[in-house]
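> mind looking at a prediction? Sequence and model below.
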Amino acid sequence: MTSNANRPEVLRYTAFSGEPEGGNPAGVVLDATHLDDGDMLAIAADLGYSESAFLTALPDGLDGHEGRAYAIRYFSPKAEVPFCGHATVAAAIALAEEVGPGELVFSTRAGVVPVSVAEVDGTVRATLTSVEPHLAEIDGADLDEALAALDWPEADLDPAFPPRIAFAGARHLVLAAATRARLADLAYDFARLEALMHRLDLTTVQLVWRESATVFHVRDPFPVGGVVEDPATGAAAAAFGAYVCELGLVPEDAVLTLHQGEDLGRPGELTVTLRTGDPRIRVSGAGTRIG
């Protein structure tokens, strides 16, 4: 394990907000070449953010992106996760400050994730393109257990949005609340939900409420990462984009706005873009350095 004196600089960025007090903070290590798994987990635990990103440059490039290709790994305070959207956005914006805006490509445990970084009206934004997504049914007994852990009566669910497990780099259980008040009232059994999520290999539970045809409010319990709630969740946003697209709940070509973090006092905004003929989901957001 690397000594504290030899550890690389750990940057702090927030994703899905242009303000340091909003969005979801992530640690970013731009050169993790000499870190082992224990080092990365220790850094993530010390920071206490829902995830931190650790990058290693790929000199030979990836998919033709010589000089702008990186292997990236993500650690929560408890464990490594296969993919994390907000830490991807944070890492891309941090990299853009070093190598300039433009196209980047990340090799993740879930697959190759292209990211584009650009300045829009004075704000730096990153857009990631997910791996190919898919949906899965959830067993009735498992759904009952999830609702019991959340203390959500089944009658409080929106019947227009059937429960599903959605994947776009990581697995998320999608549950839709019938009212904004139901979404706002989140006090769940941490250990009980954590146990179920480990058994089903879930990264978060994506709780949503539909405000309008293309505007949603979302929350993401994340007990498997040692965090009660994730303030802004790009991986879950991508999974949700796949969910609404496959079930025909929005038009094939749609731009969705997801509001997250309001109930935590860290408001963030995620833009989810769906394209006809391309199953991959684009998730965009602003980001900025913290401190």
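Good, I have the coordinates. Residues are numbered from 1 along each chain as shown.

> switch to C-alpha atoms for all contacts and neighbour counts from now on
Will do.

> and the next helix or strand past the helix or strand hosting residue 44?
With elements taken from DSSP states H and E, the one containing residue 44 is helix 37-47. Toward the C-terminus, helix 37-47 is succeeded by strand 51-57 as the next helix or strand (DSSP H and E).

> now the helix or strand following that following strand: buried residues?
Where DSSP H and E defines the elements, the next helix or strand beyond strand 51-57 is strand 69-75. Residues of strand 69-75 classed as buried by neighbour count (16 or more other C-alpha atoms under 10 Å): 69, 70, 71, 72, 73, 74, 75.

> and which of those residues is nearest to residue 243?
Ranked by distance to residue 243 (C-alpha to C-alpha), the buried residues of strand 69-75 are led by residue 74 at 23.6 Å.

> quick check, that closest one in contact with residue 90.
No: using C-alpha atoms under 8 Å, residue 74 is not in contact with residue 90; the gap is 11.7 Å.

> these two touch, right, residue 168 and residue 129?
No: using C-alpha under 8 Å, residue 168 is not in contact with residue 129, being 9.6 Å away.

> residues shared between the contacts of those two?
Common contact partners of residue 168 and residue 129 (C-alpha atoms under 8 Å, 6 or more residues apart in numbering): 280, 281.

> so what's residue 15 closest to, chain neighbours aside?
Sequence neighbours aside, residue 287 is the residue nearest to residue 15 in space, at 4.3 Å (criterion: C-alpha to C-alpha, 6 or more residues apart in numbering).

> adding another structure so you can compare the two:
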Amino acid sequence: MTNDTTATANDTATTAPAHGGSGAAPEILRYSAFTRTPDGGNPAGVVLDASGLDAAAMLAVAAEVGYSETAFVTAADQDARRFTVRYFSPLAEVAFCGHATVAVALADRLGPGDLTLDTPAGTIAVTTATDGAGAVQATLTSVPTRSRQALAEELEATLAALGWSASDLDPALPPHVAFGGNDHLVLAAASRERLAALDYDFDALAEVMRRYGWTTVDLVWRESPRRFHARNPFPVGGVVEDPATGAAAAAFGGYLRALGLVTEPAEITVRQGEDMGRPSDLVIGVTPEDARIRVTGAAVLLPR
């Protein structure tokens, strides 16, 4: 198994045939999220007018684009800055993706400001703004998060698929299933070396994740109380690993809150994608009394 790139990446395709719609090929934009440079972050497709596409067509586009996810705007009220969005991996629809690409793409056209995204996971409020360097960044506020301790059988099956043992885990950060729009299993590695040496059984982990309904396995290592490193295997989406996972970051913020590791409003930095050669920076805003987590990141338009 390789772990330095997505399994089906296709950087050259720009359009895919529409199924069940008007027959016109949709315009597909490509952005990279949680980075300010095109060679970092999580590449994603964005279709700003998918009103003529059905689910099969959107899945076909996502499969041809080949990134971890492609976002589709299926309905729009531009005056109210409110949009209905669906997300597809190359293999299946995903209820919620927390990357900033679709919000930044909309802000590039409408100007910075507040947006509302209606997703299958719920309504997501997003604020977009231009930073001092002229880049657009977005802050989304998740649906209410929750987190529970992982069951013994869930943990055993996952460790077997990863090729990890219980001694590879950080005992201070217990395994949990955390929700921030999707369910993610959170496993904390005992060392940075363990996190870096990711080499797992793709089919076995996909089967475990389908069995329990997880979108990714969020593997983390704690550098400090406010800085973590993460890797997110995503075999159920058809890719080996996600370079940056905003939805998992939201769930992870809820996990930290549930464990009582954040006792006052705080920002947590998650560094992801470094071991893939696509470094990404996600900033999580956690408030102890609020189950909704804020995830902030920049995004850049990729060249065609």
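Looks like it came in fine. The structure displayed is predicted, hence computed values, not measured ones.

> superposed, what's their TM-score?
For this chain pair, the superposition-based TM-score is 0.95 by TM-score structural alignment, normalised by the length of the first structure; 284 aligned residues with a C-alpha RMSD of 1.3 Å.

> tell me which of residue 168 and residue 129 of the first structure has more neighbours.
residue 168 (30 against 20; other C-alpha atoms under 10 Å).

> which position in the second structure pairs with the more buried one?
Aligned by TM-score structural alignment, residue 168 of the first structure pairs with residue 180 of the second structure.

> and for residue 80 of the first structure?
For residue 80 of the first structure, the residue aligned by TM-score structural alignment is residue 93.

> count of residues packed around its match?
19.

> now do residue 100 of the second structure
Residue 100 of the second structure: 29 neighbours (other C-alpha under 10 Å).

> wait, it sits on residue 35?
No: contact criterion C-alpha under 8 Å: residue 100 of the second structure and residue 35 do not qualify, at 9.9 Å.

> need the overlap of contacts for the two.
297, 298, 299.

> wait, doesn't the first one sit right on residue 100?
Yes: at 6.4 Å, residue 297 of the second structure counts as touching residue 100 under the criterion of C-alpha under 8 Å.

> okay, and the common contacts of the two?
With C-alpha under 8 Å, 6+ apart as the test, residue 297 of the second structure and residue 100 both reach 33, 34, 137, 138, 139.

> helices or strands next to the one helix or strand the third one maps to in the packing?
Meaning residue 137 of the second structure. Using DSSP H and E, the element containing residue 137 of the second structure is strand 136-141. If you count contacts as 3 or more C-alpha pairs under 8 Å, 6 or more residues apart in numbering; DSSP states H and E, strand 136-141 of the second structure packs onto helix 101-110, strand 122-130, strand 290-301.

> pick the most buried one from these.
Ranked by mean neighbour count under mean count of other C-alpha atoms under 10 Å, those are led by strand 290-301, which reaches a mean of 24.

> that one corresponds to what range in the first structure?
Using TM-score structural alignment, strand 290-301 of the second structure pairs with 278-289 in the first structure.

> report how many residues lie close to residue 61 of the second structure.
There are 29 residues near residue 61 of the second structure, going by other C-alpha under 10 Å.

> still on that earlier bit, which part of the first structure lines up with the strand holding residue 137 of the second structure?
By TM-score structural alignment, strand 136-141 of the second structure lines up with residues 124-129 in the first structure.

> try stretch 225-237 of the second structure
Going by TM-score structural alignment, stretch 225-237 of the second structure lines up with residues 213-225 of the first structure.

> and the matching stretch, what's buried?
Here stretch 213-225 of the first structure shows 216, 217, 218, 219, 220, 221, 222, 223, 224, 225 as buried, counting by 16+ other C-alpha under 10 Å.

> could you pick out the longest helix of the second structure?
helix 246-258 (DSSP state H).

> and it, which stretch of the first structure?
Going by TM-score structural alignment, helix 246-258 of the second structure sits over residues 234-246 in the first structure.

> relative to residue 9 of the first structure, how far out is residue 47 of the first structure?
Distance, residue 47 of the first structure to residue 9 of the first structure, by C-alpha to C-alpha, to the nearest Å: 13 Å.

> before we move on, what about residue 118 of the first structure?
24 Å.

> tell me how many other residues crowd whatever residue of the second structure lines up with residue 142 of the first structure.
For residue 142 of the first structure, the aligned position in the second structure is occupied by residue 154, per TM-score structural alignment. Number of residues near residue 154 of the second structure (other C-alpha under 10 Å) recorded here: 17.

> show residues contacting the host helix or strand of residue 154 of the second structure.
Using DSSP H and E, residue 154 of the second structure falls within helix 152-162. By C-alpha under 8 Å, 6+ apart, the surrounding residues in contact with helix 152-162 of the second structure are 165, 166, 175, 198, 199, 200, 201, 202, 204, 205, 208, 212.
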